[in-house]
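Peer 1: I would like to see how this sequence folds:
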Amino acid sequence: FYFQDDLDLLLDSPSSLTVNSTVHGTVKEKPGFNAGEDAAALRKAIEGIGTTEKTLIDILTQRSNAQRQLICKAYQDATGRTLCDDLEGDTHGHFEDILVALVTPPAKFDCQEFIRAIKGAGTNESILIELFASRSNHQIKAMCDAYLAETGRALIHDLKSEVSGDFEKTLLILAEGKRVESTNVDVAKAKEDAKILYEAGEKKWGTDESKFIDILCHRSVPQLRQTLVEYKSLSGKTLQESIEREMSGRLEDILVAIVKCVKSVPAYLAERLYKSMKGAGTTESTLTRIIVSRSEVDLQEIKAEYKKLFGTSLYSDIEVRSSSRQHLAGAS
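Peer 2: Down below sits the predicted model:
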C-alpha cells in the first residue's frame, strides 16, 4: 500500500496530524463575503415554492465553515429560526444530511458523529477508529469540549462504557489527545522502539499488545515515521504487515489505521472513501463525513491519493452519487 517501499520519503513529507493549515483544502474563504446577503438568498430558496436546491448548494459549498457560521447567525437574526432547523424541515435524505453537516461547526460535527457511532444497539467501531486515528490532538480536544457542552458528560467516560479490552485501551489513550507534538526525531529512540515492537510481536510466541499500543498512541508523528523505517530495516517487514500477522479483530483494525494515518491521513481517508463507494451500497454517511470534515483540511491531497491508489478520480466516482458532495470535492 502507500509508500510501502519508499518509507524514507515519509520522513520529509508534511502530515495532516501536525500541520494546521487550510492550504490543501478544496473550500476556501469567499472574498467579498456578505453574510446578510447569503442568509437572504438562502431564506428565499427555502421559503419559496419548492426549495431551490442549486442556491443551497452554491452558497453552502462555496463558503468556509467560519463564513457559514456567520450566515447561520444572520439567518437566525432575520427569521428567529435556525438555518439548521429550516434545512432539516425543507430537505430530505442524504441531501439534508450533507447540508446540515456543512452548517455545523467542525468540532460539533465530529462530536455528533461520535454520538452516532455509540448510540443504539452495538457500537460503530469503524467510525470511532476513523475519528480518533485521523484527528490531531487539537481536533480531538475540540471534539471532547463539544461533547461536554452537548451532553454535560465527559466523552472519555461514555466511551469507556461502549468498548472493552485492548481496543478500549487504545481508543481511550487516543481520546486523551496527548500524542507528543515535538518535531524533533531521536533516531536512537526510534531504533529502540522498533526493537521493542519486533520483540513484542514477530520475535515472540504470542504478542505483547501493550507495547504496540503504548508506542503507537504516544509518540509524535515524525518519531513514528522514523520508527517505521527502522522497523522495516530490522525485521524485513513493514510494521503494518507485522500487525496484520500478529493481531486480529478491532485491535488490529485500529493499530493498522494509526500506522496508515502516521504515514498519510489523506491516503487513509482516500481508502475509506473508496470502500464506502465500492462495497454493496454506498455508505453515504462515511462519504458525507469525510468530504465535509476534510474540505478545509486536506481534501486536495485526498483527491490526489485517491487517483494514485485507485486510478480513477474521486470527483467522477462521487458524481454518480451526489451533486452536493461533488461541489465540495471540486473538479480540479
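Peer 1: when you work out contacts or count neighbours from here on, use the C-alpha atoms and nothing else.
Peer 2: Noted.
Peer 1: buried ones in the longest helix seen in the chain?
Peer 2: What stands out as the longest helix in the chain, according to DSSP state H, is helix 249-278. Residues of helix 249-278 classed as buried by neighbour count (16 or more other Cα atoms under 10 Å): 250-274, 276-277.
Peer 1: before we move on, what about stretch 73-84?
Peer 2: Within stretch 73-84, the residues that count as buried by 16+ other Cα under 10 Å are Lys73, Ala74, Tyr75, Leu83, Cys84.
Peer 1: end-to-end on that stretch?
Peer 2: End-to-end span of stretch 73-84 (Cα to Cα, to the nearest Å): 11 Å.
Peer 1: now the other sequence, so there's something to compare against:
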Amino acid sequence: MADACTRLQDHNRKLKAIIATNDAQAVNAAMNSGFLGWGTDNNKLITVLCSRTKSQLQRVAKRYREMYDKDIRDEVKGETGGNYGKMMYYAMSSKTEYVIDMLDFACGGFFNNYMALIELFVMCGQGWLKEGKVAWEGRKDKSLIDYINSELGSGYSGLARLLMLLLKGDREPEDAEPDDAKILEQVEKLYVETQKGFFSTADELVFVETIGVNNQKQNARLAEMYENKYSESLRMGIGDKMSDKLGACLKALLLKRDDFVASRLKDAVDGWGTNKGQLLRLLGGLDDVNMVGVLEAYEKKYGLPLASTLKQEIGGNFSKATIAWITVLNDPTGGAEAITEQSVEALTGSSALCSMCDMLLLENEMLLRFAAALDVEALAEAVNGMGTDDTAFIRTITTRSKRFLGRVSDVYREAHSEEGEDMTLSALVDKNIGDWYAYLAKFLVLQPSQSDSLLLDLALEEGVSNDDPSARNDDKAALIEFLCARHPRRVRVAKKAWEKRNDESLVDKLADSLHGDLREIALTMLKGKRDSFEEVDEEDADMALAKEQAAYLQADMGKAIEVLCSNSPAQNAAIGRMYEETYDMSLGRALGNVYSGDVQDALTSLLLEPAQWYASRLKKAFKAEGGVSNEVICRIIGAHDKAEIKAIALAYDDKYGTRLKTDVAEACDGNYKRLAEAWIDLPDQMAQPEDLLKLPKKDLTA
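Peer 2: Model (predicted):
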C-alpha cells in the first residue's frame, strides 16, 4: 500500500505540473495577445490567475520562470496597472512573499501603517509568521525584530511589545484546547486591570502577556467567560485603558480570524469612499480554505455576500479580478492536497495508508478532470474567431492519449452542447476543419471502439475515395485491418459498440455482406478468441507445435484459415519460419498459390506481428498506384494510441531503414501532415509533463 501511495503521489505531482505548464502558457499568451504581440487579454489573464489557489499559482510561477526566465508577478504587474495590477500581484504571492510585501508596505513609507501590521499579524498563523520572518530576513539580510522596533519607535512601544511576542511564536500551540480553570484565572487578572480608573493605570503587560500568549481558541473562550461573568465584553473592558494602537491589536486577537478579516473588509467599504488598498491587501493574502471562512463570516455578520458588496463599490478589471478571486477559486486537487502532500513514509498503520490512497485517488480524478477542462478551453479558443488556430488545435490533440481525449470529449460535450447540437470532439472537428486534416483528426479523437466501428462502416457499407474523403467506394482492406491485426479483446468491444449503435447483429451483417473464404475468416476472427495474443515475439511460440502445424498446412493448405485464425501472432510467425526451413518456400508464397485478393491479404496479415504488418501497410499506402492512399494513412495512424503508434514507427524504421515521420512528411502536406507528424512524434504529455513539446513547423508552402 505504501508503494502504491508513493507512485500515485508522484503521478499526481506530474499532473499538477501539466496544469501549471498550461497555465504558464496561457498567461504568456494573454500578455502578448494584441497586434504584433502588443496588448493584454485581461479577461484571459483574470480567468487563469484569479481562479486558481495559491498553491497552484506557485507551481505556475515556477513553471513560468523555467519556460520564460521571467518572474510572473513582475511581468503581470508590468502589463496591468493600478489597483487591478496590485490585486493580481498580491494574489500571486506565496505565503512568505505576502508577509514580505505587507511588511514593506506597512513600514516602508514616511508614516507607518500600524493597522496593516495588525492585519498581517492577526491573519497569519504562527507557522505562517515564522516562515515569513525567515524569508524576510533572508532577503533583507537583517533582523526583522530589530527592523520593526526601529520603525515603530517609542510611540508604538505597547504594540511593538505585543507584535514581538507574536513574531517570536512564544504562544500556546494553535491546536491547544482551552483550560477553563486557567482561563478563569486570566479573567480575574484582566478584570482587575479593566477596573482601574483615573488614579491608577492599567498594566498593559498583563493584557499583552495574556491575550498575546493565548491561541485563537483560548482567546475566544477568554472573551466568552469574561462576558458571562461580568456582563460586559472584554473588548469594552479594554476600552481606552491603553493606546489605540495596542488596544486595536488586542481586540483583534479576541476575534476569530475569519471574523476579524470580515470586519476589516467591511471597514474598507464603509464611509465616504472605498479603501481599495485595504481591500486588495486583505483579499490578496487569502487562499481558498481561508477564503471560504471569511466569505461565510462576512455574510453571517452583515447579511450580504461579499461579492454583492464589491460589485457596488468597485468596477473595471479590478472588480473582475477581485470577484473572480473570491468566487471561483478552482482547486485542481479538489481540496485534497492538504492531505496528499504529506509524507507517505511518516504514515503508520494500514488505516492511515488506506485513507491516503483514497485521497490520492480522489485527487487524481479531480486533476484529470481539471486538465481536461483546460484542454476544452484551449480547443474552444482555437476555433473561436476568424479561422482555426491550427497550432493550438494540433498541440492539444496530439499531446494526449486517446483515453484522455475521451475525457476531454465528455467535458467538451457538457460545456458546449446546445439544444439540437451535440458537441463532441468529433463534431468539433467536422465543424471547423476539412479534407484529410479533418479525416485524420476525427480518427484521433475517437475512442478505439468508435474508430473500429467507423472502420466497420467503411468496410461493410461504403469506403472513402483516395482523392476525396466525401466520395465513396467499397473497401475490404479496412475490415482486414480491424479483424486480423487488432487485439481480440478490442475486436469484441468494437463488435458490441457497433451492434449497439446500429441495432443489428454484426455476425449477420458480415454473413450477408461477405462470401466464401473471406466470410469464414471474418466470422472466425470476430469471435475474438485467438490464443495468447499478448505473445508477439517468436521466442514465445511453441516450436514443436509450429513444426506440426507447418506440416499440416503443407499437406492441405486449405486448412490455413482454421490454423492461422486461431493462433497468436508469435505462433503464426513460428509456423512461417518452420515452413520456410522445411519446404524451401515462404508460407506467404504458399498461401498465394491457393488464395488471392482480400483472402490472401487477410491470411498474410496473420503471419506478422501487428506493428510489422501495419508498417508494411503504410509503406504500400505511400507508394500506392494512382497516388498516396490517404485513407489508409489516416485510419492506421489515427486508430492507434500513443504506445501503439510508437511501436508501428519503430517497426517501420526497423523494416525500411527510414523514419515513419520522414515518409509521412513526403507523402502528406499542410496541416494534415503536421497533425500526422505530431501524433507519431510527440509523447503523451500526461505521462511526461516536464518535457517541453515542440510542434512541427507550420508548412508555409502548402
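Peer 1: sorry, back to before: and the longest helix of the first structure, how far out from the chain middle?
Peer 2: Relative to its parent chain, helix 249-278 of the first structure has a centroid offset of 10 Å by Cα atoms, centre = their mean, to the nearest Å.
Peer 1: spatially nearest residue to the residue opposite Tyr583 of the second structure in the first structure once aligned, not counting backbone neighbours?
Peer 2: Under the alignment (TM-score structural alignment), Tyr583 of the second structure maps onto Ser235 of the first structure. Nearest residue to Ser235 of the first structure, sequence neighbours excluded (Cα to Cα, 6 or more residues apart in numbering): Tyr198, at 7.0 Å.
Peer 1: just to check, that neighbour is in contact with Ser233?
Peer 2: No: with contact defined as Cα atoms under 8 Å, Tyr198 of the first structure does not reach Ser233; the gap is 11.1 Å.
Peer 1: quick one: which of the two has more around it?
Peer 2: When neighbours are counted by other Cα atoms under 10 Å, Tyr198 comes out ahead of the other of Tyr198 of the first structure and Ser233, with 21 against 13.
Peer 1: in contact with Arg635 of the second structure, which residues are there?
Peer 2: By Cα atoms under 8 Å, 6 or more residues apart in numbering, Arg635 of the second structure lies in contact with Leu440, Phe443, Leu455.
Peer 1: does the second one sit in a helix or strand, and which one?
Peer 2: Right, Phe443 of the second structure. helix 435-445 (DSSP states H and E).
Peer 1: can you name the next helix or strand after that helix?
Peer 2: Assigned by DSSP H and E, the successor of helix 435-445 of the second structure is helix 448-460.
Peer 1: what angle sits between that following helix and helix 435-445?
Peer 2: 130 degrees (axes from the mean of the first three to the mean of the last three Cα atoms, to 10 degrees).
Peer 1: quick one: helix 448-460 of the second structure to the first structure mean distance?
Peer 2: Here the mean offset of helix 448-460 of the second structure against the first structure after fitting is 1.0 Å, by mean Cα distance after the TM-score superposition for the first structure.
Peer 1: burial measure for Ala280 of the first structure, as a count.
Peer 2: 8.
Peer 1: the one 3 residues further on too?
Peer 2: A total of 15 residues lie near Thr283 of the first structure under the criterion other Cα under 10 Å.
Peer 1: nearest spatial neighbour of it, skipping sequence neighbours?
Peer 2: Closest to Thr283 of the first structure by Cα to Cα, 6+ apart is Ser276, at 4.8 Å.
Peer 1: appreciated, that's everything.
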